[in-house]
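Peer 1: heads up, no residue letters with this:
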């Protein structure tokens, strides 16, 4: 199964805490979008996210950061789909240089990892 990936810039509206820090829940929202794409590609249906088994927040995310969220299906049951996710910071702003300066990171910074389970009811599975 192929990975799915989205890349998005965190906006000032995503910042929830002082210092333009983004709430970790934003990474889970991105993982939810990745999971939906994976299910559509695998089953032809959006399915439902049942829950996360594990979530690790590994580095801070700030407004202006570009985050790449990737996921893959690692196990397929009758209706369940076990998935793994990773969010990486790939570009960060450089306000110390000027208001619009940014750096592309040579090595992405893993900011969050998670695993979880989604379900696609049998009667909604179209890609068999």
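Peer 2: Sure thing, it's come through. Only a predicted model underlies this, so the values are computations on that prediction, with no experimental measurement involved.
Peer 1: Every contact and neighbour count from this point should use C-alpha atoms.
Peer 2: Fine.
Peer 1: quick one: buried residues of the longest strand along the chain?
Peer 2: Counting by DSSP state E, the longest strand found in the chain is strand 102-119. Judged by neighbour count (16 or more other CA atoms under 10 Å), strand 102-119 contains these buried residues: 102, 109-119.
Peer 1: How about the contacts made by residue 33?
Peer 2: Residues near residue 33 by CA atoms under 8 Å, 6 or more residues apart in numbering: none.
Peer 1: this is the comparison structure:
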């Protein structure tokens, strides 16, 4: 997956850290009438992305402390493929602020029990912002852990 970046840059700043994953939603994840998948499934993907962000930036899984502005914008069904991305938009000494987006890139169809179609354009199914806290770096004694 190629990260996209719509932030204007002067050339001297490092690229913001962007991570992504793609998953197929299984039949066992349908929880509601009409075969709908619950939004918590997407939030679990977002949690995995935030964890990867802090591992890559700080060498530690960190602690996800907050979601904000969660918006579910389209339904998710078994057989759909979801591509989720997380991009660090701001960092402080102990916090990382991440913008999260999940898009449906392949959708299950009604043509048969295993039929699906690649979507001409991805459909955004959820957006959110997250805050994660990373542990303070502490000096270690020589030879110690």
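Peer 2: Received the coordinates, thanks. Source: prediction; values computed, not measured.
Peer 1: Relative to residue 129 of structure 2, how far out is the residue nearest the centre of structure 2?
Peer 2: In structure 2, the centroid-proximal residue (CA atoms, centre = their mean) is residue 46; its distance is 3.6 Å. Distance, residue 46 of structure 2 to residue 129 of structure 2, using CA to CA, to the nearest Å: 9 Å.
Peer 1: Touching both of these two, which residues are there?
Peer 2: The overlap between the contact sets of residue 46 of structure 2 and residue 129 (CA under 8 Å, 6+ apart) consists of residue 100.
Peer 1: Show the contacting residues for the aligned partner of residue 116 of structure 2 in structure 1.
Peer 2: Matched by TM-score structural alignment, residue 116 of structure 2 corresponds to residue 102 in structure 1. Counting by CA under 8 Å, 6+ apart, residue 102 of structure 1 makes contact with 91-95.
Peer 1: try residue 134 of structure 2
Peer 2: So residue 134 of structure 2 contacts 54, 58, 60-63, 94-96 (CA under 8 Å, 6+ apart).
Peer 1: now do 7 Å
Peer 2: Contacts for residue 134 of structure 2 (CA atoms under 7 Å, 6 or more residues apart in numbering) come out as 62-63, 94-95.
Peer 1: before we move on, what about residue 108 of structure 2?
Peer 2: Applying CA under 7 Å, 6+ apart, we find residue 108 of structure 2 in contact with 79-80, 115-117.
Peer 1: TSV for the residues you listed, including distance to residue 88 of structure 2?
Peer 2: Shown next, in TSV, are these (distance: CA to CA, whole Å):
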residue	distance to residue 88 of structure 2
79	29
80	26
115	36
116	32
117	31
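Peer 1: Closest to residue 87 of structure 2 out of the residues you listed?
Peer 2: residue 80 (22.9 Å; CA to CA).
Peer 1: looking at it, that closest one is touching residue 109, isn't it?
Peer 2: No: applying CA atoms under 7 Å as the test, residue 80 of structure 2 and residue 109 come out as separate, 9.0 Å apart.
Peer 1: Between these two, which is the more surrounded one?
Peer 2: Counted by other CA atoms under 10 Å, residue 80 of structure 2 and residue 109 do not tie: residue 80 has more neighbours, with 23 against 14.
Peer 1: Quick one: map the more buried one onto structure 1.
Peer 2: Mapped onto structure 1 by TM-score structural alignment, residue 80 of structure 2 lines up with residue 65.
Peer 1: do residue 17 of structure 2 as well
Peer 2: Checking TM-score structural alignment: residue 17 of structure 2 goes with residue 2.
Peer 1: Need the nearest residue in space to that match, chain neighbours excluded.
Peer 2: Closest residue to residue 2 of structure 1 apart from its sequence neighbours, by CA to CA, 6 or more residues apart in numbering: residue 72 at 6.6 Å.
Peer 1: so how far does the particular helix or strand that has the one you found in it sit from its counterpart in structure 2?
Peer 2: Element membership for residue 72 of structure 1 (DSSP states H and E) is strand 66-76. Compared with structure 2 after the fit, strand 66-76 of structure 1 shows a mean deviation of 0.5 Å (mean CA distance after the TM-score superposition for structure 1).
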